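>>> Take this sequence and fold it.
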Amino acid sequence: MLAALMTELGQDKLEVRDDVETIGFGPGKVRVAIKATGLCQSDLSGMKGIIPNAVPMVLGHEGAGEVLEVGEGVTHVGPGDRVIVNWRPSCGTCAYCHRGESNLCMAGVAAVGIPAFRSRGTDFFRFMGAGTFAEEVVLEAGFAAPFPDDVSYEAAALIGCGVTTGLGAAINSCDVKAGESVAVIGCGGVGISAVMGAKAAGAAHVVAVDPVAGRRRWALDLGATAAVSPDELPDAVRDITAGFGFDHVIEAVGRPATVRSAYEAARRGGTVCLVGVGGAQDMMPVNLLELFASAKRIVPSIYGGDDVTRTYGRVINLIRAGRIDLEALVTHRMPLADVNQAIDLMRSGESLRVMLTNA
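Next up, the predicted model:
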């Protein structure tokens, strides 16, 4: 079968091979034919080693597909079922799961060290336990979350990462209320999903902040009430909030400079929500005195900031109600074989979400 392989950290291009096989199927496993998988900035972080993972590996973690086969003991899905690849599965028994915080459950982390592919005598691991840049993948059962027939594979793939992460940051981590003001810094797939979430929550002002003009236009089409470049953000604070600051600022980049901009744009007592993934060397650019005096809440948001399947359900309900259109996030579609072209598009900022599909 076809898969895109990363043989060592720092590769600029993935190696697409058609002689890859899945391995490791057995009790507690699910074999899934991937129908659609999106490209996410986290995949680039995986290529650079910013997000650690066992190497060599198959990248991809935002996917959906059809169950081909289930191992002994798997009862929640069966052959023919449509599933989202949930890269943060819950064990159901740990303290986080009991508190309804399955997005913090660490049960799935071990999967990154389990080989799931083989090519030319070498075993390959799955990025974030998922490995969706392949025609098929063998997953631990918890990674397969069923979704209804009235949701498309593309929408389900987006729910599998970017939409749940961004929209969940707005509706869960920030708990945006009707009439509030929100700024979103960084308007790739995750950031624009946060824009959509803030709009769905009834925010009066949703300001998209991005250096790329095309992304600002997309943000306006998908719910932003204004869109500005990073240099224009102070003006937006003055003109839109009368200098008061935004109730919530969602940072979807993962750099100290943009975190600082988010902090400065939030009102006193407001929320600074950190969604972007930075590196271990990136330090928080806020001192303790100003943090105390401003009373601003700094809230990291992991995978939607709430129980994962609960957020999946909220997103699906918003789709059914016609309040969000996830297919509108997809600006480019191409076959898996063109994955390197898709990566170039993502790096350039010329795409919002690129969707790789398998026939």
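
>>> hey, let's count contacts and neighbours off CA atoms from now on
Noted.

>>> What residues sit buried inside the helix or strand hosting Trp218?
Per DSSP states H and E, Trp218 falls inside helix 213-221. Residues of helix 213-221 classed as buried under the neighbour-count rule (16 or more other C-alpha atoms under 10 Å) are Arg215, Arg216, Trp218, Ala219, Leu220.

>>> three-state assignment of the nearest residue in space to the second one that is not next to it in sequence?
Yep, that's Arg216 we're talking about. Leaving aside its chain neighbours, Arg216 sits nearest to Ala227 (5.4 Å; criterion: C-alpha to C-alpha, 6 or more residues apart in numbering). Here Ala227 is recorded as strand under DSSP: H, G, I helix; E, B strand; the rest coil.

>>> Following up with a second sequence; could you model it the same way so I can compare the two?
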Amino acid sequence: MKIRGAVLTAAGAEQPYATSQPLGIHELHIDDPRPSEVLVRVEAAGVCHSDLSVVNGDRVRPLPMLLGHEAAGVVEAVGSEVSDLKPGDHVVMAYVPSCGECPFCLADQPALCTPGAAANGAGELLAGGRRLSDAAGQPVNHHLGVSGFSDYAVIDRSSLVRVDDDIPFDVAALFGCAMSTGFGAVTRTAGVQAGDTVVVIGLGGVGLSAVMAAAAVGASVIVAVDPVEQKRERAREMGATHIATPDDAAQMVADVTGGARWVFEAVGSAAVLAQAVALTGRGGTTVAIGLPHPSATLTIPALPIVAESKTITGSYMGSTRPQIDIPAMIDLWRDGNLPVERLISGYRPLHEINEALDELASGAAIRQIITPQR
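Take a look at the predicted model:
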């Protein structure tokens, strides 16, 4: 069948993207789903820094590629081996497919699935190969097994989580990346407990999700750090007990925590990660969530790691188990404990995807929602 999608053919375009148009809206052919796959009508897709990092070249991916990895939609058709989804079901898309058989999947760590990571890196689906091709019949790569900046997508069953029909698509989409990554980092990777002290640096969709998670589990102090005042105020609305600029953060954290138990870096900057380590207190842990440029290196004082028993750990996709953790997060949202809708800063049709990238790159946007069906 024919679909429309936002395709990147070359990385590193100059800003503004509204002028350079790195993403073109193309008519593509999409194959029928293979036995373990599902055809989904995409209703909402969030614009995330992981999309921007492919456009600007920070994350090298095989091109051409149909971008978008945070999305929700409706099942249109299922492969012959898919028995637990049916047409009409509403689904959230998770950006790491899981094979269920590798050592990480067997250890309840599907976010680290080895075949899933290999497929994502190659621009393929988990079953191998691509289901997308352009007008000339040339293959087009998938983005993280989702390619949600399109009106339809073929996706591996393991990347889909069925959700109730009454959940708005814009809210549902955010559970696939922003909430999974930020909430999971706090609750799964770190295991923050009631009464803990928390610092979150970087208040985009993922960082604000971490703030919400820390508030939901009862952290006693939550310091939210960002240079943008609007984002700091949004963090206060979502449960931050204190807010600070990057320049003021050291003094603020010293005053209110004496050294935080948990510090979450959600910027994707080696320099900011070094600051996060410095803000981490004795016996505390720095959790790296943001994706830095592949060439970035981290330089920190070595002695405090030993003398103050500090830990540095990474968190990919929040260490989440999508089939378990996304429904649990939705329950918290229903109870009013996760105000996910406050992450949304605007809506755009598919043909305005480049303008959405400009808004994201400027720091003005938190999560814009692309609506491919409009």
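
>>> What does the residue nearest to Arg216 of the first structure correspond to in the second structure?
Structural alignment (TM-score structural alignment) places Ala227 of the first structure against Ile243 in the second structure.

>>> Can you tell me the residue that sits opposite Phe125 of the first structure in the second structure?
Matched to the second structure by TM-score structural alignment, Phe125 of the first structure sits across from Asn141.

>>> tell me the secondary structure for that match?
Going by three-state DSSP: Asn141 of the second structure is strand.

>>> so who does it touch?
Applying C-alpha atoms under 8 Å, 6 or more residues apart in numbering, we find Asn141 of the second structure in contact with Pro62, Leu63, Pro64, Met65, Leu66, Ala122, Gly123, Glu124, Arg130, Leu132.

>>> that older thread, pull the most distant pair out of the buried residues of helix 213-221 of the first structure.
Arg215 and Leu220 (8.7 Å; C-alpha to C-alpha).

>>> all helices in the first structure, in order from the N-terminus.
41-48, 95-98, 153-159, 162-168, 189-200, 213-221, 233-241, 256-265, 288-294, 308-320, 339-348 (DSSP state H).

>>> Show me what the fifth one is in contact with.
Contacts to helix 189-200 of the first structure, defined as C-alpha under 8 Å, 6+ apart, come from residues 40, 162-171, 176, 182, 184-185, 206-208, 219, 222-224, 250-252, 323-324, 329, 352-353.

>>> Mind listing what's buried along that helix?
Buried, per 16+ other C-alpha under 10 Å, within helix 189-200 of the first structure: Gly189, Val190, Gly191, Ile192, Ser193, Ala194, Val195, Met196, Gly197, Ala198, Lys199, Ala200.

>>> likewise the second one?
Buried residues in helix 95-98 of the first structure, counted by 16+ other C-alpha under 10 Å: Tyr96, Cys97.

>>> corresponding residues in the second structure for it?
Residue span in the second structure matched to helix 95-98 of the first structure, by TM-score structural alignment: 103-106.

>>> list the contacts for the residue sitting furthest away from the middle of the second structure?
Within the second structure, the residue lying farthest from the chain centre (C-alpha atoms, centre = their mean) is Ala307, at 34.3 Å. Not one residue lies near Ala307 of the second structure by C-alpha under 8 Å, 6+ apart.

>>> Quick check, Val272 of the first structure in contact with Lys296.
Yes - between Val272 of the first structure and Lys296 a contact is recorded at 7.1 Å, counting by C-alpha atoms under 8 Å.

>>> still on that earlier bit, aligned counterpart of the residue farthest from the centre of the second structure in the first structure, please.
So Ala307 of the second structure corresponds to Ala293, using TM-score structural alignment.

>>> how close does the counterpart of Arg255 of the first structure in the second structure get to Ser315 of the second structure?
Mapped onto the second structure by TM-score structural alignment, Arg255 of the first structure lines up with Ser269. Distance, Ser269 of the second structure to Ser315 of the second structure, using C-alpha to C-alpha, to the nearest Å: 15 Å.

>>> Neighbour count: those two, which is higher?
Ser315 (22 against 19; other C-alpha atoms under 10 Å).

>>> quick revisit: okay, the helices of the first structure in a markdown table with distance to Val20 of the first structure next?
Below are the helices of the first structure laid out as a markdown table (distance: least, C-alpha to C-alpha, whole Å):
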| stretch | distance to Val20 of the first structure |
| --- | --- |
| helix 41-48 | 20 |
| helix 95-98 | 35 |
| helix 153-159 | 22 |
| helix 162-168 | 27 |
| helix 189-200 | 29 |
| helix 213-221 | 36 |
| helix 233-241 | 48 |
| helix 256-265 | 40 |
| helix 288-294 | 51 |
| helix 308-320 | 31 |
| helix 339-348 | 16 |
